[in-house]
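Take a look and give me a structure for this.
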Amino acid sequence: MLDDLEAAFDEQQAPQKGRPLHRRKKKRGGGGKSAIALIMVVLIFGGLAGAGYYGFDRVRNYLTTPDYDGPGTGEVTIEVKNGDTATAIGNTLYNVDVVKSAKSFIEAADANPDSKNIQVGFYKLKKQMKASDAVLALLDLNNRVSTKVTIPEGTTSFEVFQLLSDASDIPVEEFKEAAKDPEALGVPDFWFTRGDEKPVTKSIEGFLFPETYNFDPGLTAKEMLAVMVQHFLDATTELDFVKKAEARDITPYDALMVASLSEAESGVAADLPKVARVVYNTLFKPSADIGGRPRLRLDVTINYGHQLAGRDAKESKNITQAELEDASNPWNSHLNDGLPPTAINNPGKAALEGAMTPAEGNWYFFVAIDKQGNSAFAETYAEQQVNEQKAREAGVL
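Coordinates of the predicted model:
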């Protein structure tokens, strides 16, 4: 095509002898043809350039992963599900226009080693975000859409219900109703086995694992409690709690109740396995100093009965003799031998470990001796009296 154009130019510019007047006319006519030819050249080269740019753009888009440039606009809620890979998350984000392509998110996640810490849950993100920004947004827990609740170690079930209700606006009664059937919440039946001859009371107490939760939006009271039960099962599985308790000829439920007692009585974590040892010694080899009976005589059990009845807990010094002798309180360990009907709170991991592997010692008594909560342990009542005097001098008894 370029050769034909050059020939056309040569033809228009060739001189014609003997007809000068006609040469001028042909010159004007030739100029018009030259203009046309020039326009054709411009159009052709312009077309080639346009085609070239179009082709280059196609190649560039093929070689470069599509990604948004800006920080994003608007808002959208997405869910990262359990087991989601970077590809799955990328597809989720692409489908709601958070990222321009799933591949851009995959590459951004691969480039950020922290991406492996993205947690399951719901997140509020902007639309049309740069993929690397989307990764950072998923790592920022401030973008989580959840009901956050912290359950401290030793919290009772009815205190848990109130904390959950306050955070979720679900009425306390719905939690109480859901808790009536622990097995429906995921507690395996084998847990409700006692080592004594007392009847089993199937209670949720002890199975609501204490930690900080981020509950997904829209969960019911039953679903929230089921999440907590699953966390308990996960924790006890990690500790090998069931097998280690049974290796000591203790049922897992008995060990759970012991953990709740030591959680309530210990002022510091270091005392948890020691208090557990006191409980086991009292139950399985009661000494003459405690009357030769497996009677725990722990004020915290009286208080649990009070709280179940809707009354406030009391400091030990304020518990009356009538309350110590109250036969209507099944949790009264000053009056009843053995373990109480149920756990008296929801113990944490350290208390579970203490009940599973108690400290070695022949103690039957203990008392807090300072304001930091440290306890002194004694084998005999005479030693206990000395420790109680220390507690009085420290102003804690």
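
drop to CA atoms for contacts and neighbour counts, all remaining ones
Fine.

tell me the contacts of residue 186?
226, 229-230 (C-alpha atoms under 8 Å, 6 or more residues apart in numbering).

Would you format those as CSV with neighbour count, distance to residue 311 and secondary structure included?
Below are the contacts of residue 186 laid out as CSV (neighbours: other C-alpha atoms under 10 Å; distance: C-alpha to C-alpha, whole Å; DSSP: H, G, I helix; E, B strand; the rest coil):
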residue, neighbour count, distance to residue 311, secondary structure
226, 22, 27, helix
229, 23, 27, helix
230, 17, 30, helix
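
closest to residue 371 among these?
Closest approach to residue 371 among these (C-alpha to C-alpha): residue 229, at 33.9 Å.

Identify the residues contacting the closest one.
Contacts of residue 229 by C-alpha under 8 Å, 6+ apart are 185-187, 207-209.

Could you turn the buried ones of these into a PyMOL selection?
With 16 or more other C-alpha atoms under 10 Å as the burial test, the buried ones among those are selected in PyMOL as follows:
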select buried, resi 185+186+187+207+208+209
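
so after the helix or strand containing residue 136, what's the next helix or strand?
Element membership for residue 136 (DSSP states H and E) is helix 131-139. Remark: after helix 131-139, the chain's next helix or strand is strand 147-150, criterion DSSP H and E.

What are the contacting residues of that next one?
So strand 147-150 is contacted by 163-164, 167-168, 210-217 (C-alpha under 8 Å, 6+ apart).

Let's see this one next, to set against the first:
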Amino acid sequence: MIDELELAFDESDKGRHRRSAQRKRNKKQRGGRGKTVFALVMVLVLLGGLGGVGWYGFDRFQGYFMTPDYEGGGTGEIVIEVKQGDLAADIANTLVAAGAVKSAKAFIKAADGNSRSQSIQPGFYKVRKEMSGETALSLLLDLKNKIVKGFTVQEGLTAKNTYERLSKQTNIPIKEFEAAAKDPIALGVPDWWFKRTDGKKELRSIEGFLFPDTYEFPPNPTAEVILKAMVDRFLTVTGEMKFADEVQAKRGGISPYEALIVASLAQAEAGNKDDLGKVARVAYNRAYGDFPCKCLEMDVTVNYYLASIGKETKRSGDMTNSELDDPKNPYNRKLPGMIPTPINNPGKDALQGAMDPPPGKWLFFVAIDDKGHSEFAETYEQHQRNEDKARKAGIIP
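Next up is the predicted model:
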């Protein structure tokens, strides 16, 4: 219709020798408008005739031209979550689902009119039911309404240590975390993560999947909610790193699970961030390379086993021969190949080190200073010289 009007103006400028054609077009246009008005009247009559159902239809019809919105500041108190990466539309849908605003459009309209809306932080917020879109936005922009109930889980903690820390901070009994952790698949760990290519038996343990980070939770979370969030963060981080794909492409047939075990070993053994990748390389070289026993020979695996059976962990020099080489210990440092599971929950840097370690034929390492730096060696003779350095520095007896 716009095109027809433009044509009519063009023709009037050129002269009046086409008036009859113009009148036909005007008649056609009037006919079109008449039909539109008639159709609108019929819709309204039908809606009125349908009673309550008609009013619902009219309300929806009206919604195309108006923004459904509550008036005022709302009532009561509810909690909603703004997730990492949520856009205004995502937040709006969350508010609608919670009964906080009348329509997503009401919140989006308020957000579009306020540049500060882009600074809404992820987390949990106290809001009200049946608020206007403007009120909802103002509550989310006021950090006084943000529920800060979070905690930080450190890198390198075992699952058992993690439950202890979480229990102290949440007052949730340790046994509830242990019960929730019995089924890693139910917590969100995909079945394929436990596949191995080294012929060892698959053990479904939550160890390694409780990603160390800072978390925020709603009031009174359950053990299952907390552990699921930690697993989800693990999957997010490793997904962004393309950990599984990179391991399978670069590590010569080693499974992602075996690489996760190596990441946990590096997290436990490396005294410095700079050495994480080198320690991972040593683990690969020992278990899959030219090391005579093709075993790890790392005392941290012994300590993991001691802790798992309720015994105290020890310094390497204090361990007895029976503890170091216990044949009943599935984490025995002399057993060929990789151990059954990770021995802690490694952070991103350790995962990166296991995924893409620096090239090297190192088989030995020892800490040589009080900052945790290590010296790495390919032969035992080189390693002995590095141990002499460590003794002179007072790092080892």
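
Return the distance of the helix holding residue 136 of the first structure from the chain's centre.
Counting by C-alpha atoms, centre = their mean, to the nearest Å, helix 131-139 of the first structure is centred 19 Å from the centre of its parent chain.

average distance between that helix and the second structure?
Mean deviation of helix 131-139 of the first structure relative to the second structure after superposition (mean C-alpha distance after the TM-score superposition for the first structure): 5.9 Å.

OK, contacts around the counterpart of residue 262 of the first structure in the second structure?
Aligned by TM-score structural alignment, residue 262 of the first structure pairs with residue 266 of the second structure. Applying C-alpha under 8 Å, 6+ apart, we find residue 266 of the second structure in contact with 276-277, 279-280, 350, 353-354.

Which elements pack onto the one helix or strand residue 300 of the second structure maps to?
Taking DSSP H and E as the criterion, residue 300 of the second structure maps to helix 299-308. Applying 3 or more C-alpha pairs under 8 Å, 6 or more residues apart in numbering; DSSP states H and E, one finds that helix 299-308 of the second structure makes contact with helix 256-269, helix 321-324.

ok, average deviation of the shortest one from the first structure?
Relative to the first structure, and after both are superposed, helix 321-324 of the second structure has an average distance of 2.0 Å to its aligned residues, where the measure is mean C-alpha distance after the TM-score superposition for the first structure.

what's downstream of that helix, the next helix or strand?
Sequence-wise, the next helix or strand downstream of helix 321-324 of the second structure (DSSP H and E) is helix 348-355.

what does that next one rub up against?
237, 241, 243, 246-247, 251, 259-260, 262-264, 266-267, 273, 276-278, 280-281.

Check the mean deviation of that helix from the first structure.
Averaged over the aligned pairs, helix 348-355 of the second structure sits 0.8 Å from the first structure after superposition, using mean C-alpha distance after the TM-score superposition for the first structure.

residue in the second structure matching residue 187 of the first structure?
For residue 187 of the first structure, the aligned position in the second structure is residue 189, judged by TM-score structural alignment.

which non-adjacent residue is nearest the equivalent of residue 199 of the first structure over in the second structure?
The pairwise alignment with the second structure assigns residue 199 of the first structure to residue 201, based on TM-score structural alignment. Nearest non-adjacent residue to residue 201 of the second structure, counting by C-alpha to C-alpha, 6 or more residues apart in numbering: residue 340, 7.4 Å away.

Quick check: that neighbour touching residue 205?
No. Under the criterion of C-alpha atoms under 8 Å, residue 340 of the second structure makes no contact with residue 205, lying 9.4 Å away.

quick one, what contacts residue 107 of the second structure?
Neighbours of residue 107 of the second structure in contact, by C-alpha under 8 Å, 6+ apart: 88, 92, 101, 132-134, 136-137.
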